[in-house]
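Asker: Sequence first, then the predicted structure:
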Amino acid sequence: MPYTAAENRYETMPYRRLGRSGLKLPAISLGLWQNFGGKDVFETGRSILRRAFDRGVTHFDLANNYGPPAGSAEENFGRWMAADFRPYRDELIISSKAGYDMWPGPYGNFGSRKYLVASCDQSLKRMGLDMLDIFYHHRPDPETPLEETMGALDHIVRSGRALYVGISSYSPELTRAAHAILSAQGTPFVIHQPSYSMLNRWVEDGLLDTLGGLGLGCIAFSPLAQGFLTTKYLQGVPGDSRAAKAGSFKSDYLSDDNIARIAALNAIAERRGQSLAQMAIAWVLRDPRVTSALIGARTVEQLDNSLDSLNRMDFTSEELAEIDRFATDGGVDLWRAQSRIQPS
């Protein structure tokens, strides 16, 4: 059956300005890192995207290596775009990234001009798009000069491949250096995508201040700490969970200390009338410097649960103080080390 978007799709979603740019993002955006690749159920992913747009989610975030296999999330998105979302293209913000290992040989990784431009072209082809709204450098490169990487982002905009550019997992120092280069070139650099959650608060140690000072937006990925900030692990490891599979979720995340933190935070959420996941998303968005929380979803029901966090966004000072007792570093950040890389 042909898809027609809900007429009331803009009635409940708040939209936040991206730093000092002219762009706004929904308070909650949908990422296609997991659950939308070639090994997943195509129609399930399609239903999630339809439901997201019907509820006002206008930003879909991808990367060249999302899948698995790598590239397949963009390929699937291209099919969904052609079948369902082509009439709504001008209502959508579509982003992609490059910076991780994508193809063999010396030109398929990190931050060279050759890799970034080629990867952007491949992403556009997979998705059947003429232009991306945002193109990111996915992580700092320890070898390529920052001037070359930022120059590649500038070229991607000037050549018509993207409207805006961003970076991900850059430290405050590297963010300021990147901003200086891009500002001098007149490049529309508008956004930083760091990991941020109640168990991974590194952005509060200078990065949010940096972004606020520079007028850059922030979209927080992994606000649920890869699903850890839910109740699914309080009674052990479910067989279909990310922790039960090889990948980015490490078994040592499930320490007794972390489980105790999760149980305490869950009790606070229950008193607020929210699920733990809903409170975790609302908590990330409590800071006005965070433009959007980037969530994933395995089912339509899971998506709805996350979006319902918007029903209770307020926190009392007493609640925030209690959350701070338990919202401490849980060692669940795989990306912080990337942020400290200093290009030669």
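Answerer: On my side now, so go ahead.
Asker: from here on, contacts and neighbour counts on C-alpha atoms
Answerer: Noted.
Asker: how close does Y196 get to D329?
Answerer: 11 Å (C-alpha to C-alpha, to the nearest Å).
Asker: Likewise for K232?
Answerer: 20 Å.
Asker: neighbour count winner among those two?
Answerer: Taking other C-alpha atoms under 10 Å, K232 and D329 do not tie; D329 has more neighbours (15 against 12).
Asker: Hmm, S197 and that one touching each other?
Answerer: No: in terms of C-alpha atoms under 8 Å, D329 does not count as a neighbour of S197; the distance is 9.3 Å.
Asker: Return the residues in contact with the closest residue to E91 other than its chain neighbours.
Answerer: Nearest non-adjacent residue to E91, counting by C-alpha to C-alpha, 6 or more residues apart in numbering: T58, 6.7 Å away. Contacts for T58 were tallied using C-alpha atoms under 8 Å, 6 or more residues apart in numbering; they are 25-26, 29, 52, 91-93.
Asker: take the one below as the second:
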Amino acid sequence: MTYLANDQRYGTMKYNRTGRSGLKLPAISLGLWHNFGSIDPYENGRAIARRAFDLGITHFDLANNYGPTPGSAEENFGRLLAGDFKPYRDELVISTKAGYYMWEGPYGEWGSRKYLVSSLDQSLKRMGLDYVDIFYHHRPDPDTPLEETMMALDHIVRSGKALYVGISNYRAEQAAEAIRILKELGTPLLIHQPRYSMFDRWVEDALLDVLEENGVGSIAFSPLEQGLLTNKYLGGIPQDSRAAGASVFLNEGSITPERIAKVRKLNDLAQERGQSLAQMALAWVLRGGRVTSVLIGASKVSQIDDNVATVNNLDFSEAELKRIEEILRG
């Protein structure tokens, strides 16, 4: 059955300008890090992506190694593009990345020009695209000169394989230097993708200031701390959760009694605001307009509906913000 997008899809989503660029991103974007790989049911991922677009999520974020298996998220998204989203390509912002390990040998990871250009060529083939909207360097490379990496990003834009470029996981000083180099090359840095949540606030030390001063946007990944900032763990660790599995980012050791106590207090505040804890956590990252968009993951369609409803209440009173700070410090 032919997919027809909801004709009211732009009615409720909020769109934010990305830094000083002309590109707007939805406040809520969908990341395909988990649940879209070869080990996952394709029809479930398809239903999630379609529902996201029907609710105004125009930005889909991938990387070369997303799966598992590596590359399979891009392959599945390519199927989705060919089967459902092809008529809507110009309404979509599609991003991918390279930087982590992808193939054997000395050219299969990090930040050399050889790796970045080859990886994007492979990503475009997997997705059946001529170009992506945003191409990211996924992590800083301690050995490759930053000039080489940024020149590769500049080359990729000039070759027509990406409209914009971004960086991810760069610290403030590294980001400032990347911004400077790209500006001199004539391909301004569009966006930075850092990890940011109520429990992981390193970006507040200096990075957000650097981005704001230079007109660079930001999109936060793991804003729900891999599910910890939801109601999932209020009653213990579910057997089907990431914490019960082999996740390197969230495990049973991350879910301490002290953290759960804070989560319960935050959940109480969210209920007072008429929100789920996840909605409040996403709204908190977006507070004040310093973050352009938040990346959510989803394993079922209902999570898309819940997360998108965040845009109905993005404002916090000073008393609420103070209470959140007290909870997090406690």
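Answerer: Perfect, thanks for sending it. Please read these numbers as outputs of a predicted model, since none were measured by experiment.
Asker: returning to that earlier point: which one of the contacts of T58 of structure 1 has the most neighbours?
Answerer: S29 (25 neighbours).
Asker: roughly how far apart are A321 of structure 1 and M313 of structure 1?
Answerer: In terms of C-alpha to C-alpha, A321 of structure 1 sits 16 Å off from M313 of structure 1.
Asker: who has more neighbours, these two?
Answerer: M313 (15 against 12).
Asker: so who does the residue nearest to the more buried one when sequence neighbours are not counted touch?
Answerer: The spatial neighbour of M313 of structure 1 that comes closest, neighbours along the chain excluded (C-alpha to C-alpha, 6+ apart), is A282 at 5.2 Å. A282 of structure 1 makes contacts with 309-310, 312-314, as judged by C-alpha under 8 Å, 6+ apart.
Asker: Selection in ChimeraX covering whichever of those residues are buried, please.
Answerer: Buried residues among the contacts of A282 of structure 1 (16 or more other C-alpha atoms under 10 Å), as a ChimeraX selection:
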select :309,310
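Asker: quick one on the thing from earlier: the contacts of T58 of structure 1 in helices, which ones?
Answerer: A52 (DSSP state H).
Asker: where exactly do the helices run in the stretch 201-330 of structure 2?
Answerer: Counting by DSSP state H, counting those that start in this stretch, the segments of the stretch 201-330 of structure 2 that form helices are 207-213, 257-272, 277-286, 301-308, 318-329.
Asker: Tell me which of those helices sits most buried.
Answerer: For these, the largest average neighbour count (mean count of other C-alpha atoms under 10 Å) is found in helix 277-286, namely a mean of 24.
Asker: distance between that one and the chain's centre?
Answerer: 14 Å (C-alpha atoms, centre = their mean, to the nearest Å).
Asker: Against structure 1, what's the mean shift for that helix, could you check?
Answerer: Its aligned residues in structure 1 lie a mean 0.5 Å from helix 277-286 of structure 2 after superposition (mean C-alpha distance after the TM-score superposition for structure 1).
Asker: now that helix: which residue numbers in structure 1?
Answerer: Mapping helix 277-286 of structure 2 onto structure 1 (TM-score structural alignment) gives residues 276-285.
Asker: residues in contact with A82 of structure 1?
Answerer: G128.
Asker: where does it sit relative to V284 of structure 1, distance-wise?
Answerer: 33 Å.
Asker: N200 of structure 1 too?
Answerer: 11 Å.
Asker: what does S72 of structure 1 give?
Answerer: 29 Å.
Asker: what does D240 of structure 1 give?
Answerer: D240 of structure 1 is 26 Å from V284 of structure 1, by C-alpha to C-alpha.
Asker: same question, G247 of structure 1
Answerer: 25 Å.
Asker: What ranges does the stretch 1-150 of structure 2 have for its strands?
Answerer: 15-17, 24-26, 28-31, 59-61, 93-98, 132-137 (DSSP state E, counting those that start in this stretch).
Asker: just the ones you listed: most buried one?
Answerer: Counting by mean count of other C-alpha under 10 Å, the most buried of these turns out to be strand 28-31, with a mean of 26.
Asker: Touching, I48 of structure 2 and K300? I think so.
Answerer: Yes: contact between I48 of structure 2 and K300 holds when scored by C-alpha under 8 Å: they sit 6.4 Å apart.
Asker: and K265 of structure 2, what does it touch?
Answerer: Neighbours of K265 of structure 2 in contact, by C-alpha under 8 Å, 6+ apart: I327.
Asker: picking up where we left off before, with distance to W33 of structure 2 as added columns, please give the helices of the stretch 201-330 of structure 2 in CSV.
Answerer: CSV is the format used below for these (distance: least, C-alpha to C-alpha, whole Å):
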stretch, distance to W33 of structure 2
helix 207-213, 24
helix 257-272, 24
helix 277-286, 18
helix 301-308, 15
helix 318-329, 27
